[in-house]
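Visitor: model this:
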Amino acid sequence: MARWFIMAGLVLIVVGILIYLAPWLFNWFGKLPGDIRIEKENSKVFIPITSMILISVVLTILINVIRFFGK
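Guide: Coordinates of the predicted model:
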């Protein structure tokens, strides 16, 4: 379990560095078809459904590949 926490921490550090140094890599987030954005005069609602589904699929594939080759 400790190994998973270390891996998760390293992934978060790498993603944080990428967002800090190269924010243009993540401009697509929230702008895909299916993402809901409602803006009115005094309120904003943002629901990135499609973006989160895409991230979930990519992470699932990545974790399964790591588990498959880790044995």
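
Visitor: For the rest of this, base every contact and every neighbour count on C-alpha atoms.
Guide: Fine.

Visitor: separation between the residue nearest the centre of the chain and Tyr20?
Guide: Taking C-alpha atoms, centre = their mean as the criterion, Ile55 is the residue nearest the geometric centre of the chain, at 4.9 Å. To Tyr20, Ile55 is 19 Å away according to C-alpha to C-alpha, to the nearest Å.

Visitor: Then Ile53?
Guide: 23 Å.

Visitor: cool, and Phe26?
Guide: Plainly put, Phe26 is 11 Å away from Tyr20 if you go by C-alpha to C-alpha.

Visitor: one more, for comparison:
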Amino acid sequence: MNAETGKYIMITGVLILVIGAVIYFFHDKLHWIGRLPGDIRVERENFRFYFPITTMILLGLLASLVIRIFRKY
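Guide: Presented below is the predicted three-dimensional model:
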């Protein structure tokens, strides 16, 4: 390991902390996450299937944007 690895680990930790704080303080305003159009939800009497495809696409795009910004600076 080198100093660059330590820097990435610290940045990841800060991002996790910020995401956790946002979820903790704004959980009542984030109820739309996972209920977007395109998310697949099947609920039956004894069966539940949930596949949040639209949510995962948006989170993937957001993660790509964040990674691109960090690599630029």
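
Visitor: aligned partner of the residue nearest to the centre of structure 1 in structure 2?
Guide: Under the alignment (TM-score structural alignment), Ile55 of structure 1 pairs with Leu59 of structure 2.

Visitor: Check Lys31 of structure 1 too.
Guide: Correspondence of Lys31 of structure 1 to structure 2, assessed by TM-score structural alignment: Arg35.

Visitor: Now do the contacts for that match.
Guide: Contact analysis of Arg35 of structure 2 by C-alpha atoms under 8 Å, 6 or more residues apart in numbering lists Pro52, Thr55.

Visitor: what's the spacing between it and Phe51 of structure 2?
Guide: 10 Å.

Visitor: Ok, Leu65 of structure 2 next?
Guide: Note on Leu65 of structure 2: its distance to Phe51 of structure 2, by C-alpha to C-alpha, is 23 Å.

Visitor: what's the answer for Lys72 of structure 2, then?
Guide: Lys72 of structure 2 sits 33 Å away from Phe51 of structure 2, going by C-alpha to C-alpha.
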